[in-house]
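Colleague: Sequence first, predicted model second:
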Amino acid sequence: MSTTLSDDLTRLSAVQMADRLADGAITSEQLTQAHLDRIVRLNPTLNAYLLVDPEGALATAREVDRARAAGEDLPRLAGVPVAVKDIACTEGMTTTAGSRMLADFVPPYDATIVTRIRDARMPILGKTNMDEFAMGSSTEHSAFGPTRNPWDLDRIPGGSGGGSSAAVAAYLAPLAVGSDTGGSIRQPAAVTGTVGTKPTYGAVSRYGVIALASSLDQIGPCARTVADAALLHEVLAGHDPMDSTSIDAPVPDVVGASGTTDLTGLRVGVVREISGEGFQAGVQARFDEALDQLRALGAEIVEVSCPHFGYAMAAYYLILPSEASSNLARYDAMRYGLRETPEGSPSAEQVMAASRDAGFGDEVKRRIILGTYALSSGYYDAYYGQAQKVRTLIARDFEAAFEQADVLVSPTSPTTAFALGDKTEDPMAMYLNDIATIPANLAGVPGMSIPSGTADEDSLPAGLQILAPAMQDQRLYAVGAALEARLRETQGGYVIEQAPEIEVRA
């Protein structure tokens, strides 16, 4: 496929786009149109976007161009396009959460993160595909069809935010917003060769974000470089009085940290419980090589033990379904969402049952049933209560580990991207993809995945996860930026640039 000027524009980093816009070398309208053209060409194959808004995106772009021409002082990312995971409410734009239940839902207001994106004067290209209500690790549980991985169209792009990761990896957006409940930003980043950050819990507002598990959900940036992710993180983060869990504290200097090149004196902890046995050989090999590069950058590598991490997945799959059962009870066919009316004179309960049966997919039903059972009389203390105790032990493991190390590292996902359909019939096999990412959500600490190279077995991307103490998000960006630059130098190029050109399918 020949390279066009539009393709050249889409292959710039967000930092480069912002610089060229500020210099007047390009316009936001040109940049936005270039992405829209690429979306038209490739989205039918990838299914990364559920909704594209060319009119709205171009209107914002033209407004930015007029303001810049008039000499207005604009935000750093003004005019740089962005995609938003279809879990955040967007006024006047359909918001589905990947579910038939909300197929026709048009919110009357914007989520806080969407308001902040609009205030940053960033054109919103559209809404990205996702596992239904963010339940999944492959984006195969979307009611609107799976998203495909740009590296291999027969493989998954991760989940639940596979639409955002695929859009960024395929140059259909320079930046995207994701949500991370148990790894749904970081795991997709790992398997698509991109960068994804889960900020500290409460650092980014969840107001207007459709809830899965309220004590675990966190919004964060998806990008192709650490510096790009830092710029979007800065836009999204900050206190919001509309969110009772929002942290009222200054946003850490993630943008400044993303310029770090030297890690001398930094203590990097390798978590014994989330590496080694059970991880794909190529993924582990790239992780071990990354540790060597961290040493070369001046970091001290220490091994730490987090003994309760082995119980994290079991605790997570009691806490998450329990909270999901509660949150999804609002979809009762009485107030909004899908309504199915059985024949005859059905009762309200019959309408509710028919609507929930038609509106929810199998994975959502599975988790609602599990969560309702765990919360039921006689079982609450035995299941949900015990899981919360394990959660406390995991948080204590983190506290002890961060006394020995400034950051912790592990592979992000145990394998590279698996084939579409491989694990849809085996929920436990699907759940194991989040084994390395879940502990951070249970403890509320920030995490980031950066590309660590490609695995020898299949030439597909692997990811390295960086974890930091709560409200120390800048450490993720410092370590990520330094290691990213080092790996680019030693591996002979940037991981995402090694991806094969997408073959457009009819």
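Modeller: Perfect, thanks for sending it. Numbering: from 1, shown residues only.
Colleague: C-alpha from now on. contacts and neighbour counts both.
Modeller: OK.
Colleague: neighbours around residue 2, how many?
Modeller: Using other CA atoms under 10 Å, residue 2 is surrounded by 4 other residues.
Colleague: now it, what's its secondary structure?
Modeller: Recorded secondary structure, residue 2: coil (DSSP: H, G, I helix; E, B strand; the rest coil).
Colleague: How about residue 220?
Modeller: With three-state DSSP as the basis, residue 220 sits in strand.
Colleague: Return the residues in contact with it.
Modeller: 177-180, 185, 196-199, 204, 233, 236 (CA atoms under 8 Å, 6 or more residues apart in numbering).
Colleague: repeat that for 7 Å
Modeller: Taking CA atoms under 7 Å, 6 or more residues apart in numbering, we find residue 220 in contact with 177-179, 197-199, 233.
Colleague: Would you mind measuring from it to residue 301?
Modeller: Look at residue 220 and residue 301: by CA to CA, to the nearest Å, they are 28 Å apart.
Colleague: so how far is residue 192 from the residue nearest the centre of the chain?
Modeller: The centroid of the chain falls nearest to residue 185 when counting by CA atoms, centre = their mean (2.1 Å). Distance of residue 185 to residue 192, given as CA to CA: 11 Å.
Colleague: Put this next to the previous one:
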Amino acid sequence: MTRRPPRAKLGGMDELCALDATDLAQRLRRREVSARDVVAAHLDRIDRVNPAINAIVTLDAEGALAAAAAADEAVARGAEPGPLHGLPIAFKDTHDTAGMRTTYGSPLLADYVPASDELIVERIQDAGAVRIGKTNVPEFAAGSHTFNTLFGTTRNPYDLGRSAGGSSGGAAAALAAGLTPIADGSDMGGSLRNPASFCNVVGFRPTPGRVPSHPTDNPWDTLGTSGPMGRTVADVALLLSVIAGPDPRSPIALETPGAAFRVPLERNLAGLRVAWSPTLGGLPVEPVVADVLAGAPAVFAELGCVVEEATPDLSDAEFVFRTLRANAFALQFGDRFDRRPELFKPALAWNIEVGRKLSGADVWQATTAWARTYRAAAAFFDSYDVLIAPVSQVPPFDVDEEYPEIIAGQDQHSYLDWMRSAYHVTVLGAPAISVPAGFTPDGLPVGLQIVTRPRSDLLTLQVAAAFEAATGHGRRRPPL
């Protein structure tokens, strides 16, 4: 038997693991490389690298190799490869996967094996992706630091002593470390954006309804949404093109087909009106983060944009988010908490108890305040096309801390406080993306948050792609 020559290594990383997902997908479609080779390369890297970062917590190497072989054989028989043909993916451990353990990071569900895939998983696999496992999350995805009692803590590939963010922290770390080329995630208070910022990848919270959810106990929910992650904006658009699109089981699903996002993202930004909000209306921001982002307005000016300092009215955002989140947590987790309170982390137990103290009037007031915020945002986006701001107010923090307790000299009293720059934007109901924006003097990644009018998801991607091309920060890989 003739031995195949070893594949090229890029900075110690197998070439197939270093390629952008869009490039890798094209090579797979042209049959320049097989799905078997791609999956095997990623499994090998997981074996070597994952123990250090703990991003992937459930792995089915045998099943993945069998699925890759079946994908190769189908194409050999003349089947048309899907847009994600042969790309390995580890699904977020809060997304149900048929026949594969889905724990939600909780000991209550340590042995839960769903009977069916949820919609986002189904769409990704139908597009040809190969399931290899699951990525780590905080308990019930609560919090922007990924740790739980089942699997432990996910570490940042750029500095193993730092947090990878959350709740899609395992997904972001896996992307940054070359363990997967694409990743799915979800975002209520920043869970796609924060880990992307911490791990120097791209995380996109689309307009609610763009990526429909099924099954779900609250199909009308617009506070949380699923979305794509990748190492480039084009990779994120590729994955969005698969997971977006209407579904009759979702009452808020937007009608635009996903294929509308499988287009070139190049766009002339000349004349675009950009609002720069360095503190989102007075939030504390660590100086090292502010320093990294200070050059962002100049980048947009050089791209021909008209840049001004401005902030939408977010005066009600804190009350809206904290009230509706607590109410949702009390309703969603209350019965489980009553049965086994000792199996809930203190922060989650506290959030449930806050929700239980709310009255119907509290929830109604938050709902009407949300309506005011949405109307104010609509008026703001009549004056500006784009809002740019920090994703996170801090750089990646010590991995052994639950959350940053002080930001720029101001105390943070709960696991939620430090996430305001992300969850205040959640309340706008707008598409928001985190794109790599640079590094602190210690080499820690910092992301820029780009926000546009609700339903203008393609514009968000185009603006992010232009910033990405002009700066190139996302090309820097971790020293693993």
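Modeller: Noted; the coordinates are in hand. These figures come from a predicted structure and were not determined experimentally.
Colleague: residue contacts, the aligned partner of residue 174 of structure 1 in structure 2?
Modeller: Under the alignment by TM-score structural alignment, residue 174 of structure 1 pairs with residue 181 in structure 2. Residues near residue 181 of structure 2 by CA under 7 Å, 6+ apart: 20-21, 87-88, 175, 230.
Colleague: Please narrow those to those residing in helices.
Modeller: 21, 175 (DSSP state H).
Colleague: Which of the contacts of residue 181 of structure 2 are buried, as a PyMOL select command?
Modeller: Buried members of the contacts of residue 181 of structure 2, defined by 16 or more other CA atoms under 10 Å, are picked up in PyMOL with:
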select buried, resi 20+21+87+88+175+230
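Colleague: Rebuild the contacts of residue 181 of structure 2 as a markdown table, extending it with distance to residue 130 of structure 2.
Modeller: Converted to a markdown table, these look like this (distance: CA to CA, whole Å):
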| residue | distance to residue 130 of structure 2 |
| --- | --- |
| 20 | 16 |
| 21 | 13 |
| 87 | 6 |
| 88 | 5 |
| 175 | 15 |
| 230 | 16 |
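Colleague: Out of the contacts of residue 181 of structure 2, flag the one nearest to residue 440 of structure 2.
Modeller: Of all the contacts of residue 181 of structure 2, residue 175 has the smallest distance to residue 440 of structure 2: 20.3 Å, by CA to CA.
Colleague: ok, now how distant is the closest residue to the closest one other than its chain neighbours from residue 173 of structure 2?
Modeller: Nearest residue to residue 175 of structure 2, sequence neighbours excluded (CA to CA, 6 or more residues apart in numbering): residue 181, at 6.0 Å. Distance from residue 181 of structure 2 to residue 173 of structure 2, counting by CA to CA: 11 Å.
Colleague: Check residue 84 of structure 2 too.
Modeller: In terms of CA to CA, residue 84 of structure 2 sits 20 Å off from residue 173 of structure 2.
Colleague: okay, these two: which has more neighbours?
Modeller: residue 173 (34 against 26).
Colleague: Next, work out how far apart the residue nearest to residue 175 of structure 2 and residue 151 of structure 2 are.
Modeller: 23 Å.
Colleague: Same question for residue 110 of structure 2.
Modeller: From residue 110 of structure 2 to residue 151 of structure 2 the distance is 10 Å (CA to CA).
Colleague: Pick out whichever of those two has more residues nearby.
Modeller: residue 151 (19 against 13).
Colleague: quick one: which of the contacts of residue 220 of structure 1 sit in helices?
Modeller: residue 233.
Colleague: Check the gap between residue 441 of structure 2 and residue 163 of structure 2 for me.
Modeller: 17 Å.
Colleague: between the two, who's got more neighbours?
Modeller: residue 163 (31 against 9).
Colleague: For the more buried one, which non-adjacent residue is spatially closest?
Modeller: residue 399 (4.5 Å).
Colleague: Over in structure 1, tell me which residue corresponds to that neighbour.
Modeller: So residue 399 of structure 2 corresponds to residue 420, using TM-score structural alignment.
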